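J.: Need the 3D shape of this:
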Amino acid sequence: MNYDDIVTLLGKDNEYLFSYTSKTIDKSLLHLPSPTFVDDVFAPSNRVNQTLRNLQLIYNTGRLAGTGYVSILPVDQGIEHSAGASFAPNPIYFDPENIVKLAIEGGCNAVATTFGALASVSRKYAHKIPFLVKLNHNELLTYPNKFDQVMFGSVRDAWNLGAAAVGATIYFGSEESDRQIVEVAKAFEEAHSLGMATVLWCYLRNNAFKKDGKDYHVSADLTGQANHIGTTIQADIIKQKLPELNGGYEALNMGNSSYGKFDKRIYTELSNDNPIDLCRYQVLNCYMGRAGLINSGGASSGDESKDLFDAVRTAVINKRAGGTGLISGRKSFQKPMKDGVALLNAIQDVYLETKIDVA
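T.: Next up, the predicted model:
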């Protein structure tokens, strides 16, 4: 897709996304994706040489190689959402080899999936595309369902199967979050010592975050703080849902309740209602972009046109906000492989298009 195709796809209602100039933190203050991002941001850090090499490998793989942007295929839904529910739309993905093939043919920088999936094909593919092993999961077989991320394997096992990176999820705001923070921080320390990069799924989970008909799990201020904690435990890349609103702290502090600490300038100076500036607030909390922000692609609607529209719009917002890319799974693997490849390529086209710049 070229620039005109992208503008046409998003339509007149979204034309403002292409001309908008951020009214919050100027882009000159951000650590933006670039061909020298690893040299500029990670080389002066405490990351060991092998970690720098694996970060550079990820940034130099696929259609976005050498741009500083990343496109990652995540398929951990066989555990997170159950295999039958996830793969029924396209049963070929019960076979992990097809997951890796989709990532390669789709021009991705890396493929993210489970220990078992990557181990089953590691000797054939570990040298062909960077592996990102997901360390922990929430499983839905326990009755009644519970929601907790538990470790499914060791960092050493991920290293043994040839992983370039490890990933993990923390449910910030949940009763289990303290334990998860400790577990993941220790795992990321070990991963870095072994030379692997680290990616953190910084998700919120607490029923109290839904209030007065609004879902603050996707609020810029709360997700931004989750990003800040994730960067603090040394995630190299932060995965976060695209923000859809703001005011989480304010809403949760109404009445007699007391939640966290906030400053109203979060809403008036550091962000506003524009989706680009909502996303930029997430970037700010990733140490001004020192940890790259990748937004998730979300669920598939089952409608190919809508999936394409949503994915491309998310990519435009992420890129113009100063983000690092997209991690899109269900929208790509829950359809025929050729259509999944086309969707991944459309996302990548946004990051390759020089006319779409940082706002």
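
J.: use CA for all of it now, contacts and neighbours both
T.: Will do.

J.: Off-centre distance for stretch 217-229?
T.: Relative to its chain's centre, stretch 217-229 lies at 13 Å (CA atoms, centre = their mean, to the nearest Å).

J.: Look at the spatially most central residue of the chain and give its secondary structure.
T.: In the chain, the centroid-proximal residue (CA atoms, centre = their mean) is Lys239; its distance is 2.7 Å. Per DSSP: H, G, I helix; E, B strand; the rest coil, the secondary structure class of Lys239 is strand.

J.: Ile294 is in contact with that one, correct?
T.: Yes: the criterion here is CA atoms under 8 Å, and Lys239 meets it with Ile294 at 4.9 Å.

J.: and for comparison, fold this next one:
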Amino acid sequence: MKASNTVKKILANYEGETPGVKAKLCQMLMSGRLKGTGKMIILPVDQGFEHGPARTYAPNPAAYDPHYHYQLAIDAGLNAFAAPLGLLEAGADTFAGQIPTILKLNSANSLMSDTAGKNQAITGSVEDALRLGCSAIGFTIYPGSDMALDMFEEITEMRREAAALGIATVIWSYPRGEAISKDGETAVDIAAYAAQIAALLGAHIIKIKLSTDHLELKEAKKVFQEQKIDVSTQAARVAECMRSSFAGRRLVVFSGGAKKGEDSIYDDARAIRDGGGNGSIIGRNSFQRERGEALAMFDKLVDIYKGRD
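T.: Just a heads-up that it's a prediction; the model follows:
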């Protein structure tokens, strides 16, 4: 596998990493239909843990089968497939080596009380990722939660262990918890802050949500206004999040969220592309659609990220 010049430039930004980690990043960047472009589309299927099976899979019953997701990611020509331990194990042998995989190492669920605190349980190990041949581990942090410091310490140790074994780390940085409002979870100042935290924790790939033009923190709002930071469009907000990710020296992908209309998905992808983002990580917006419809949607997204649309 020969790395493109674009991918070589991206890998050069990871100056402190081992050849093994860079090889895994290269593997993902050089896989699928976007290989060599520096853009990525990843299929994440961890929603069954957080939302429950019916809410997650019932709109497309074929998606109850873990093999469905492996095959969808492969046939769509995606860069990687991410899932918790049990789901990856359910197809690990059948699909070994056919697509890079990311083992999601922590998960939340909807059966906890509202007083439990915003946190996630560790449900897998770096050793599991190595055993399954994964390219990366995935881990969620909740900036804004009273439990956030524990989560930061957990991923710091797991990232260190993974890097020593040549495995990359993807951090889902999702602001939520006692310190911020519901609107604040997608505020642009909070999204950029979340990206910065993930970068500082050593994430090789950062996953965040697309943001709104809301400014949550009083002191941050003052700076945004004084410095005339443009947050008027989605592309401008993506650019601000990229700037907060070491001036674009870290790969950043943006989540698709709950199922919505295709035009909105395509508009989001164009904004990510135009703002300098590295791509999309799309779960429910793909596997909750009928397979043919999902594949057609991925075709369009590939065209957008290649600048053809």
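
J.: hang on, the earlier thing: contacting residues for the residue nearest to the centre of structure 1?
T.: For Lys239 of structure 1, the contacting residues are Val199, Leu200, Trp201, Cys202, Leu293, Ile294, Asn295, Ser296, Ile327, by CA atoms under 8 Å, 6 or more residues apart in numbering.

J.: Structure 2: matching residues for the one helix or strand the fifth one maps to?
T.: Read it as Leu293 of structure 1. Using DSSP states H and E, Leu293 of structure 1 maps to strand 292-296. Using TM-score structural alignment, strand 292-296 of structure 1 lines up with residues 251-255 of structure 2.

J.: Name the residues of that stretch that come out as buried.
T.: Under the neighbour-count criterion of 16 or more other CA atoms under 10 Å, stretch 251-255 of structure 2 has Leu251, Val252, Val253, Phe254, Ser255 buried.

J.: Mind listing residues that contact it?
T.: 40, 204-210, 242, 245, 272, 277-282.

J.: In helices, which of the residues you listed appear?
T.: Applying DSSP state H to the contacts of stretch 251-255 of structure 2, the entries found in helices are Met242, Ile272.

J.: Quick one, which of the contacts of stretch 251-255 of structure 2 are buried?
T.: Using 16+ other CA under 10 Å as the burial test, the contacts of stretch 251-255 of structure 2 include 40, 204-210, 242, 245, 272, 277-282 as buried.

J.: Number of residues surrounding the corresponding residue of structure 1 for Val21 of structure 2?
T.: Under the alignment by TM-score structural alignment, Val21 of structure 2 pairs with Thr51 in structure 1. When neighbours are counted by other CA atoms under 10 Å, Thr51 of structure 1 registers 24.

J.: ok, and the closest non-adjacent residue to Thr51 of structure 1?
T.: Closest residue in space to Thr51 of structure 1, ignoring its immediate chain neighbours: Gly195 at 3.9 Å, by CA to CA, 6 or more residues apart in numbering.

J.: quick one: secondary structure of the aligned partner of that neighbour in structure 2?
T.: Using TM-score structural alignment, the equivalent of Gly195 of structure 1 in structure 2 is Gly166. The three-state label given to Gly166 of structure 2 by three-state DSSP is coil.

J.: wait, Gly166 of structure 2 sits on Lys24?
T.: Yes: between Gly166 of structure 2 and Lys24 a contact is recorded at 7.3 Å, counting by CA under 8 Å.

J.: can you map out the helices along the stretch 101-250 of structure 2?
T.: 126-131, 148-164, 188-200, 218-226, 234-243 (DSSP state H, counting those that start in this stretch).

J.: Which among those is found nearest to Gly86 of structure 2?
T.: Gly86 of structure 2 sits nearest to helix 126-131 of all those, at 10.5 Å, using CA to CA.

J.: Where does the closest one end up in structure 1?
T.: Aligned using TM-score structural alignment, helix 126-131 of structure 2 spans residues 155-160 in structure 1.

J.: now stretch 84-101 of structure 2
T.: Here stretch 84-101 of structure 2 aligns to structure 1 at residues 114-131, judged by TM-score structural alignment.

J.: again with stretch 190-200 of structure 2
T.: Going by TM-score structural alignment: stretch 190-200 of structure 2 matches residues 222-232.

J.: ditto for stretch 230-239 of structure 2
T.: Under TM-score structural alignment, the match for stretch 230-239 of structure 2 is residues 271-280.

J.: Could you pull out the buried residues of that stretch?
T.: Ser271, Asn272, Asn274, Pro275, Ile276, Asp277, Leu278, Cys279, Arg280.

J.: Go through those residues and name the one nearest Leu102 of structure 1.
T.: If you rank those by distance to Leu102 of structure 1 using CA to CA, Cys279 comes first, at 28.1 Å.

J.: about what we covered before: please look at the match of Val21 of structure 2 and Ala197 and confirm they touch.
T.: Yes: in this structure, Thr51 of structure 1 is within contact of Ala197 by CA under 8 Å, at 5.7 Å.

J.: Mind jotting down where the strands sit in structure 2?
T.: 40-44, 80-84, 101-104, 106-107, 121-122, 136-141, 168-173, 205-208, 251-255, 279-281 (DSSP state E).

J.: Have a look at how far, on average, the second one is from structure 1.
T.: Compared with structure 1 after fitting, strand 80-84 of structure 2 has a mean deviation of 0.7 Å; criterion: mean CA distance after the TM-score superposition for structure 1.

J.: Summarise which helices and strands that strand is packed against.
T.: Other elements packing on strand 80-84 of structure 2 under the criterion 3 or more CA pairs under 8 Å, 6 or more residues apart in numbering; DSSP states H and E are strand 40-44, helix 66-75, strand 101-104.

J.: Could you rerun that using 6 Å?
T.: If you count contacts as 3 or more CA pairs under 6 Å, 6 or more residues apart in numbering; DSSP states H and E, strand 80-84 of structure 2 packs onto strand 40-44, strand 101-104.

J.: for those, which one ends up most surrounded?
T.: Among those, ranked by average contacts under mean count of other CA atoms under 10 Å, first place goes to strand 101-104 (a mean of 30).

J.: quick one: that one to structure 1 mean distance?
T.: Following superposition, strand 101-104 of structure 2 is found to deviate from structure 1 by 0.6 Å on average (mean CA distance after the TM-score superposition for structure 1).
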